[in-house]
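Peer 1: Let me see the structure of the following:
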Amino acid sequence: MADTETTHDAVPRYARYVALGDSQTEGLGDGDDTTGLRGWADRLAETLARHNPGLRYANLAVRGRTAEQIRARQLAPALALRPDLVTVVAGMNDLLRPRFDPDEVDVHLRAMYAAFTGQGALVATLTFPDVARISPLARPLTPRVAALNARVRRSAQEYGVVVAETADHPVVTDPRLWSQDRLHASPLGHARIAAAVAHALRIPGSDDTWAGPLPTPYPAPRGWRAARTELRWAGTFLGPWLGRRLRGRSSGDGRTARRPELLPWATESGQIVGVDDRN
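Peer 2: The predicted structure is shown next:
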């Protein structure tokens, strides 16, 4: 594995980490475009940097991208960076579109898995939660999520890709782990995703506590309050999203990766780069 060392206790060490994906990997829901995004990939880089002095990290993810677009626009630049660790998370934007073919998504996932593992990199990914447990209006998407997860697992096993199994734990659909749009994780949700991937990678100090419930139960609205909440969400977030789809537009139009080059994650003083301590 390129530029990867192994300690006496077989803990891998990484020099170059590259993240590919869409809005979740870009970091939407964790910070904003004005103050700066953080996101689970940044948080994972922070964890890696504690054990890998000099770690360099690039994030090529762009919101709105489908699996095909991620392969077409992010794969070649990522390969050119010669990473030894890569995260590839794709397929959610495909799943949300009217026409969804899980086998087509799998073709693009497999191509990316093959390219990176063929270059000697370790690849990690994750499974997706049932969005109907986040929003009842999304119940028709449940079979799609199951189909996508099945292909992620199967292809990951074939190519030796590490999978963070986030799909089936009840906590991943706790509303407090999601932003108001219910499409992107909240800062707490991004932190849990990063912890799940770190645990799957067996990073020192990581464990399965990310999968545990929050200390207090979520007071879910009921009756007319629940209905009003759903209607407000549909009008505020679902409607505009559908409008963009009907116009053939994407939230990622005109956008480029926010961290396209491999840059050191920590300064010489040890201060972490790009982290807002308030999150």
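
Peer 1: going forward, measure contacts and count neighbours with C-alpha atoms only.
Peer 2: Noted.

Peer 1: ok, W233 - contacts?
Peer 2: Neighbour list for W233: Q180, D181 [criterion: CA atoms under 8 Å, 6 or more residues apart in numbering].

Peer 1: try 7 Å
Peer 2: For W233, the contact set (CA atoms under 7 Å, 6 or more residues apart in numbering) is empty.

Peer 1: Helix or strand next in line after the strand or helix carrying it, which one?
Peer 2: Applying DSSP states H and E as the criterion places W233 in helix 223-233. Using DSSP H and E, the helix or strand that follows helix 223-233 in sequence is helix 239-246.

Peer 1: elements contacting that next one?
Peer 2: Using 3 or more CA pairs under 7 Å, 6 or more residues apart in numbering; DSSP states H and E as the contact test, no helix or strand touches helix 239-246.

Peer 1: packing partners for the helix or strand that comes right after that helix?
Peer 2: Helices and strands here follow DSSP H and E; after helix 239-246, the next one along the chain is strand 259-264. Under the contact definition 3+ CA pairs under 7 Å, 6+ apart, strand 259-264 sits against strand 56-59.

Peer 1: What ranges does the stretch 101-250 of the chain have for its helices?
Peer 2: Here the stretch 101-250 of the chain has its helices, by DSSP state H, counting those that start in this stretch, at 102-118, 142-159, 187-200, 223-233, 239-246.

Peer 1: looking at these, which is closest to V18?
Peer 2: Taking CA to CA, helix 102-118 is the member of the helices of the stretch 101-250 of the chain nearest to V18, at 10.7 Å.

Peer 1: Quickly find the element holding V88.
Peer 2: strand 85-89.

Peer 1: quick one, that strand and helix 102-118 angle?
Peer 2: 180 degrees (axes from the mean of the first three to the mean of the last three CA atoms, to 10 degrees).

Peer 1: Report the distance from strand 85-89 to the chain centre.
Peer 2: In terms of CA atoms, centre = their mean, to the nearest Å, the centre of strand 85-89 is found 9 Å from the chain centre.

Peer 1: by contact count, what packs against it?
Peer 2: Using 3+ CA pairs under 7 Å, 6+ apart, strand 85-89 sits against strand 16-21, strand 122-126.

Peer 1: got the contact list for it?
Peer 2: Residues contacting strand 85-89 (CA under 7 Å, 6+ apart): 14, 16-21, 121-126.

Peer 1: if we can go back for a sec, the helices of the stretch 101-250 of the chain: which one's closest to E165?
Peer 2: helix 187-200 (7.7 Å).

Peer 1: gap between A111 and V89?
Peer 2: Per CA to CA, to the nearest Å, A111 is found 13 Å from V89.

Peer 1: Of those two, which one has the most company?
Peer 2: V89 (23 against 13; other CA atoms under 10 Å).

Peer 1: just to revisit the earlier point, in a markdown table: the helices of the stretch 101-250 of the chain, plus distance to P170.
Peer 2: Putting these into a markdown table (distance: least, CA to CA, whole Å) gives the following:
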| stretch | distance to P170 |
| --- | --- |
| helix 102-118 | 24 |
| helix 142-159 | 15 |
| helix 187-200 | 13 |
| helix 223-233 | 20 |
| helix 239-246 | 26 |
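
Peer 1: quick one more, to check against the first:
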Amino acid sequence: MPATSRSYASYVAVGDSFTEGMCDDLLPDGHYRGWADRVASALAGEHPDGEFRYANLAVRGKLIGQIHDEQLAPAAAMGAELVTLAGGLNDVLRPGCDIDRVERLLGRCATDLRASGATVVLFTSTDPTRRMAGGARLLPTILRMKAFVQELGAREGIAVVDLFSAPCFDDRRLWAEDRLHLSPEGHRRVAEGVLEALGRPAAFDWRAPLPPVAPPGRAERLRADARWLGTHLGPWIGRRLTGRSSGDGRPPKRAELLPYS
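Peer 2: Coordinates of the predicted model:
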């Protein structure tokens, strides 16, 4: 259910590359900004006293089991008033995904974080079928996850940002060149969706389609596909075959709940 509008003095973001902010604008410290930082910035603006605190424990490539084992306890211990939780899509992208286990662990994370006193925000996945090759294969599992997340969202203190039902995410301009992570415009829209779920008045319609543009020509599409295959898909497959992850050995970008301005 939508969260009742209230002031939040502390916020912890939990998840994988989606929440880490991959492919948004780079910050001076070399980290990506991301929608969670954008949400933190907006909430910090409601606290001119400088008392707002923010942590981002998300690390790219993490599976739901790793999010549960590595991020859940630290996030709950921080006692933040608000927690965003996104995870499970990396599992769904892998062949042989154990969706029962994904739902069990995601549900446990949401329940434990809610028990810590936090308002919890969850997300449905976007619909991959109209922009991603092979997306139809993933759709049944993504629809099952969507239904599960919406069931969790019916509980008091848990809100859901429904990205699946926002057709603007069919537009490739909301996605980075790797076709897996959001572009800066995509991050801006997700941040607005979170703020709306928290009861903030809309600054713009984050679901609205982008202005139409002429589609790329065949030669441009072929060049883009070849670049994607060599630069992004090939290395991704290589990591899967060798059991490696892009997040191996990478610490969270904001591991402590500290003042944010």
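
Peer 1: Tell me how they score on TM after superposing.
Peer 2: Here the TM-score for the pair of chains, by TM-score structural alignment, normalised by the length of the second structure, is 0.91; 255 aligned residues with a CA RMSD of 1.9 Å.

Peer 1: which stretch among the helices and strands packed on strand 85-89 of the first structure comes nearest Q74 of the first structure?
Peer 2: Across these, closest to Q74 of the first structure is strand 16-21 (CA to CA), at 6.6 Å.

Peer 1: what's the closest one aligned against in the second structure?
Peer 2: Residues 10-15 of the second structure are matched to strand 16-21 of the first structure when aligned by TM-score structural alignment.

Peer 1: burial count for V86 of the first structure?
Peer 2: So V86 of the first structure, with other CA under 10 Å, has 26 neighbours.

Peer 1: Just give me the match in the second structure for it.
Peer 2: So V86 of the first structure corresponds to V83, using TM-score structural alignment.

Peer 1: Equivalent analysis for R43 of the first structure, please.
Peer 2: Using TM-score structural alignment, R43 of the first structure sits opposite R38 in the second structure.

Peer 1: Excluding chain neighbours, give the residue nearest to its match in space.
Peer 2: Of all residues not flanking R38 of the second structure in the chain, A191 sits nearest, at 6.1 Å (CA to CA, 6 or more residues apart in numbering).

Peer 1: go on, A220 of the first structure?
Peer 2: In space, A220 of the first structure is closest to A226, 7.8 Å off (CA to CA, 6+ apart).

Peer 1: if I look at that neighbour, how far off is L262 of the first structure?
Peer 2: The spacing between A226 of the first structure and L262 of the first structure, counted by CA to CA, is 45 Å.

Peer 1: more neighbours, these two?
Peer 2: Using other CA under 10 Å as the criterion, A226 of the first structure and L262 rank with L262 on top: 19 against 12.

Peer 1: what comes into contact with stretch 153-163 of the second structure?
Peer 2: Counting by CA under 7 Å, 6+ apart, 1-3, 119-126, 150, 152, 193-194, 197 sit against stretch 153-163 of the second structure.

Peer 1: just stretch 5-19 of the second structure next, same as before
Peer 2: So stretch 5-19 of the second structure is in contact with 34-36, 43, 51-62, 67, 71, 75, 80-87, 181, 198-200, going by CA under 7 Å, 6+ apart.

Peer 1: Span of that stretch from start to end?
Peer 2: Start-to-end span of stretch 5-19 of the second structure (CA to CA) is 22 Å.

Peer 1: Same question for stretch 152-172 of the first structure.
Peer 2: 18 Å.

Peer 1: So what's the residue count around A219 of the second structure?
Peer 2: 9.

Peer 1: And for R250 of the second structure?
Peer 2: Look at R250 of the second structure: counted by other CA under 10 Å, it has 10 neighbours.

Peer 1: For the aligned residue in the first structure for it, give its distance to V62 of the first structure.
Peer 2: The alignment partner of R250 of the second structure in the first structure, by TM-score structural alignment, is R255. From R255 of the first structure across to V62 of the first structure, the span is 7 Å (CA to CA).

Peer 1: repeat for I203 of the first structure
Peer 2: The gap separating I203 of the first structure from V62 of the first structure is 26 Å, by CA to CA.

Peer 1: Looking at these two, which is more packed in?
Peer 2: V62 (27 against 19).

Peer 1: Against M92 of the first structure, how distant is the closest residue to the more buried one other than its chain neighbours?
Peer 2: Using CA to CA, 6+ apart and skipping residues adjacent in sequence, the residue nearest V62 of the first structure is D22, 4.9 Å away. Distance of D22 of the first structure to M92 of the first structure, computed by CA to CA: 8 Å.

Peer 1: more crowded one of those two?
Peer 2: A count of neighbours by other CA under 10 Å puts D22 above the other of D22 of the first structure and M92, at 27 against 22.

Peer 1: Would you mind finding the match for T173 of the first structure in the second structure?
Peer 2: Using TM-score structural alignment, T173 of the first structure lines up with D170 in the second structure.

Peer 1: my guess is its match contacts R131, does it?
Peer 2: Yes - with contact defined as CA atoms under 7 Å, D170 of the second structure counts as touching R131 (5.9 Å).

Peer 1: out of the two, which sits in the more crowded spot?
Peer 2: D170 (18 against 14).

Peer 1: shouldn't D181 of the first structure be in contact with G235?
Peer 2: No - the criterion here is CA under 7 Å, and D181 of the first structure misses it with G235 at 10.6 Å.

Peer 1: Show me which of the two is the more surrounded one.
Peer 2: Counted by other CA under 10 Å, D181 of the first structure and G235 do not tie: D181 has more neighbours, with 14 against 11.

Peer 1: Excluding chain neighbours, give the residue nearest to the more buried one in space.
Peer 2: Closest to D181 of the first structure by CA to CA, 6+ apart is F237, at 5.7 Å.

Peer 1: so what corresponds to that neighbour in the second structure?
Peer 2: In the second structure, F237 of the first structure lands on H232 (TM-score structural alignment).

Peer 1: contacting residues for the residue lying farthest from the centre of the second structure?
Peer 2: Relative to the centre of the second structure, the most outlying C-alpha is that of A219, 32.5 Å out, by CA atoms, centre = their mean. The contact partners of A219 of the second structure, by CA under 7 Å, 6+ apart, come to none.

Peer 1: Distance check, it against R131 of the second structure.
Peer 2: 18 Å.

Peer 1: same check, this time on F164 of the second structure
Peer 2: F164 of the second structure is 13 Å from R131 of the second structure, by CA to CA.

Peer 1: All set now, cheers.
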